[in-house]
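Undergrad: Could you work out the structure for the sequence below:
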Amino acid sequence: MTWTGHFHAYGPWIGSPDSYHREGDRRPPHPDPPEPPASDEDKTAIRILQRYREVAAEFPASNLPPMMSGYWLLKRKQASHERTWTDTTAPLDWMTKHFLDNPPMERDDGQQAYASLETKREYALEVLPVGVDVSWVYYNRSGSIVSLNVVCCPNRHHPDLTCPLARPAVTRRAFEAQDRPSPQGSVPRQTRTRRGRWAGRGRAWGRPARGP
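TA: Here you go, the predicted model:
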């Protein structure tokens, strides 16, 4: 299984279990809006339309983790050049730092509550290069839920979602077009290596290289 792209990190989100368990707030609006109310007396239709408008306005801007990790790409305001990379080392180091800053809860019986950090890192290093998102979600020692996410872009499960840092007109086809030879005399914005990674490994995506 092969994949070529970059990684966006989201979080850390630290919040109450009640907020995290409100799944309706963690789902994007349906692509087809509800039918408008037939009359002012249709209270059910009015309530459904109001709720739809609330979700359509709140979901893209909210930092509440979505139900599916790939839907982070819909939250454009939550993406950042500083948290976008082309290699797996930087996002994994980012996750590790915040994991250590917000350690998980400890069980009363002394047993391990979650998989070890070493196990988490090994799994991430195995799956990120092939385009599989990684999410670390757990209770911390104060009882809050911590959510750390690294999302692959383009996304395997949501291939039609555009990069949140790309121009609005840029779609997945634009990523595919980057593999094509550039017209003679033109200079591509970014250059791929033979392994399919962006040149300048480890550099934040979309940022120019510094001069000597």
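
Undergrad: going forward, measure contacts and count neighbours with C-alpha atoms only.
TA: Noted.

Undergrad: His98 belongs to a helix, doesn't it?
TA: Yes. Under DSSP: H, G, I helix; E, B strand; the rest coil, His98 falls within a helix.

Undergrad: which SSE is the closest residue to it other than its chain neighbours in?
TA: Of all residues not flanking His98 in the chain, Pro12 sits nearest, at 7.0 Å (CA to CA, 6 or more residues apart in numbering). For Pro12, the element it lies in under DSSP states H and E is strand 6-15.

Undergrad: Any buried residues in that strand, and which?
TA: Neighbour-count burial for strand 6-15 flags 6-14 (criterion: 16 or more other CA atoms under 10 Å).

Undergrad: and for comparison, fold this next one:
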Amino acid sequence: MHLHCYRWTGRGADRARESERRPPHPAFPASPLPPMRTCDWLLKPRTRIDASPATVAEAVAWLTRRYRSAAESFLHPDGEARIGLDLRLHLAEEHLAGGVDVQWGIWLRGGDFITAAVICCSPNRHAPHPCPAAS
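TA: Coordinates of the predicted model:
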């Protein structure tokens, strides 16, 4: 198993365009929107891969950077503080080590939304998708 990281930031309302967030919709591959199923990130073009960390620790560091880069814009910083980055990271490390994908989605001020995902690849527990980096 190896890992691929994906991210998206955009208008939260755009996520309502669910049809283009589901394969096999013709717009799915080119759509910048995050897929409805986390594992379906692997069906996006390899150019959408933001990073391919060699270890779970590197993937967790990537998640940390994504979270911290958006923290000043969180719509509900008090709610995020109750969850806490440490708990998020602990759970992410535990899940990824067990082969389970991790995706965080957080509302930002101004109606924006950020998604950061680390996907387990070859194999993925939820779908037999091929590795996008191999094509």
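
Undergrad: circling back: would you convert the buried residues of strand 6-15 of structure 1 into a markdown table that also reports distance to Trp72 of structure 1?
TA: Listed next are these as a markdown table, based on distance: CA to CA, whole Å:
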| residue | distance to Trp72 of structure 1 |
| --- | --- |
| His6 | 14 |
| Phe7 | 12 |
| His8 | 9 |
| Ala9 | 9 |
| Tyr10 | 8 |
| Gly11 | 10 |
| Pro12 | 13 |
| Trp13 | 12 |
| Ile14 | 16 |
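
Undergrad: thinking again about what came up before, distance of the residue nearest to His98 of structure 1 from Val146 of structure 1?
TA: Distance, Pro12 of structure 1 to Val146 of structure 1, by CA to CA, to the nearest Å: 7 Å.

Undergrad: for the residue nearest the centre of structure 2, helix, strand, or coil?
TA: Nearest to the geometric centre of structure 2 sits Ala117, at 1.7 Å (CA atoms, centre = their mean). The local conformation at Ala117 of structure 2, judged by three-state DSSP, is strand.

Undergrad: For the aligned residue in structure 1 for it, list the residues it contacts.
TA: By TM-score structural alignment, Ala117 of structure 2 lines up with Asn149 in structure 1. Contacts for Asn149 of structure 1 were tallied using CA atoms under 8 Å, 6 or more residues apart in numbering; they are 9-12, 69, 95, 133-136.

Undergrad: Kindly report the same for Leu125 of structure 1.
TA: 88, 92.

Undergrad: That one -> structure 2?
TA: Using TM-score structural alignment, the equivalent of Leu125 of structure 1 in structure 2 is Glu93.

Undergrad: Next one: that match relative to Pro26 of structure 2, how far apart?
TA: Counting by CA to CA - Glu93 of structure 2 and Pro26 of structure 2 are separated by 34 Å.

Undergrad: hmm, back to that, looking at the buried residues of strand 6-15 of structure 1, spot the one nearest Gln50 of structure 1.
TA: Ranked by distance to Gln50 of structure 1 (CA to CA), those are led by Trp13 at 27.1 Å.

Undergrad: what sits against the closest one?
TA: Trp13 of structure 1 neighbours (CA under 8 Å, 6+ apart): 63-65, 145-148.

Undergrad: could you redo the last one with a cut-off of 7 Å?
TA: By CA atoms under 7 Å, 6 or more residues apart in numbering, Trp13 of structure 1 lies in contact with 146-148.

Undergrad: Leaving out sequence neighbours, find the closest residue to Val55 of structure 1.
TA: Closest to Val55 of structure 1 by CA to CA, 6+ apart is Pro29, at 5.9 Å.

Undergrad: ok, back up a step: quick one, what contacts the residue nearest to His98 of structure 1?
TA: 98, 146-148.

Undergrad: any idea what Arg22 of structure 1 aligns with in structure 2?
TA: So, by TM-score structural alignment, Arg22 of structure 1 is matched to Arg17.

Undergrad: Its match: neighbour count?
TA: For Arg17 of structure 2, the number of neighbouring residues by other CA atoms under 10 Å comes to 10.

Undergrad: Quick check: it vs Pro26 of structure 2, distance?
TA: 13 Å.

Undergrad: With Gly79 of structure 2 instead?
TA: Plainly put, Gly79 of structure 2 is 37 Å away from Pro26 of structure 2 if you go by CA to CA.
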